[in-house]
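what's the 3D shape of this:
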Amino acid sequence: MSTQSNLEGAYLAQGTIGNVGMSGAPVVNFSFVVVPSQHKVTGSVHVTQAIQNGNYSGQVTGTIYATGFGSVTQVVAIKGMIHSDGDMPIEIPFEAHLAIDGSWNGTGGFAYANTHIENVPVVSKK
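Have a look, this model is predicted:
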């Protein structure tokens, strides 16, 4: 028995979630493989914040759906576990949600540990 997965239309999406350039603000850098035909998103996130032990990285999975809501053409929800890039060997849950256009620009939010960020820019990496 052979199993084939339908990866037709798969693409790479990269960018940021957060107020880039705002001193001390947490920012998420993401790199996702998106398979719209399966409504799946998988990839990695890297959270940076200008505080001690403020950087985290991890793998995430999620879903993507078309909306039909004007300029917001897609919604994405992801979750996974991230771990500290510092000396503290901790792993914590991470979640993010995005309301974006076809170019992966829009608005979103994310949460990890005691940090909850809402209504921040989502900007694709050119």
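
all contacts plus neighbour counts: C-alpha atoms, from now on.
Noted.

how far away is the residue positioned nearest the centre of the chain from Asn119?
In the chain, the residue lying closest to the centroid (CA atoms, centre = their mean) is Phe30, at 5.1 Å. From Phe30 over to Asn119 the distance is 17 Å, taken as CA to CA, to the nearest Å.

what's the answer for Asn19, then?
Counting by CA to CA - Asn19 and Asn119 are separated by 10 Å.

To compare against the first, here's the next sequence to fold:
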Amino acid sequence: MATNELNEIEHLYLVAGNLGSPGAPILNLAVLFNSADGALSGEALIAQAIAPPNGRVVIRPVSGEVHGLGLQHYTRAFTLSGEYTVSVPPPAIGTYLAKFTATFVTDNDWVGQGSFTYGNQTVKDVPIRPR
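Below you'll find the predicted structure:
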């Protein structure tokens, strides 16, 4: 990999959700952004102050794309998707794959707003920012 290719990769640590609201699901993203092709890849963690095991959802891997945008002060729109394993609560036995999706609009500093869905939960119109 050439030196200029390394400069096109940005490590992003983002947090989305209503921070400070008790019980609100908070999305944490650790992703790599390739500015050359707009690709995002990494992992997500959704944390929520609810009874275990539902208070922590790990989604690996997540992937998506960033697109340029010219809407008010927002300059980027990005989407992410992935799957995670859900264990069926007793007395049933088993696991299944649930879907995760996210869509956000941000400025050049990755500050903005958007929504994310995991399983049958949708969290709308939440802020996102770097952590």
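
on that earlier part again, you'd agree the residue nearest to the centre of the first structure is up against Thr42?
No - contact criterion CA atoms under 8 Å: Phe30 of the first structure and Thr42 do not qualify, at 10.2 Å.

Touching both of those two, which residues are there?
By CA atoms under 8 Å, 6 or more residues apart in numbering, Phe30 of the first structure and Thr42 have no common neighbours.

quick one on the thing from earlier: got a list of what the residue nearest to the centre of the first structure touches?
When contacts are counted by CA under 8 Å, 6+ apart, Phe30 of the first structure touches Ala13, Gln14, Gly15, Thr16, Ile17, Gly43, Ser44, Val45, His46.

can you check Leu69 of the second structure too?
Residues in contact with Leu69 of the second structure, defined by CA under 8 Å, 6+ apart, are Thr75, Arg76, Ala77.

part of a helix, is Asn4 of the second structure?
Yes - under DSSP: H, G, I helix; E, B strand; the rest coil, Asn4 of the second structure sits within a helix.

Next up, identify which helix or strand the nearest residue to His11 of the second structure once chain neighbours are set aside is on.
Counting by CA to CA, 6 or more residues apart in numbering, the nearest residue to His11 of the second structure once its immediate chain neighbours are dropped is Leu32, at 4.7 Å. Using DSSP states H and E, Leu32 of the second structure maps to strand 26-34.
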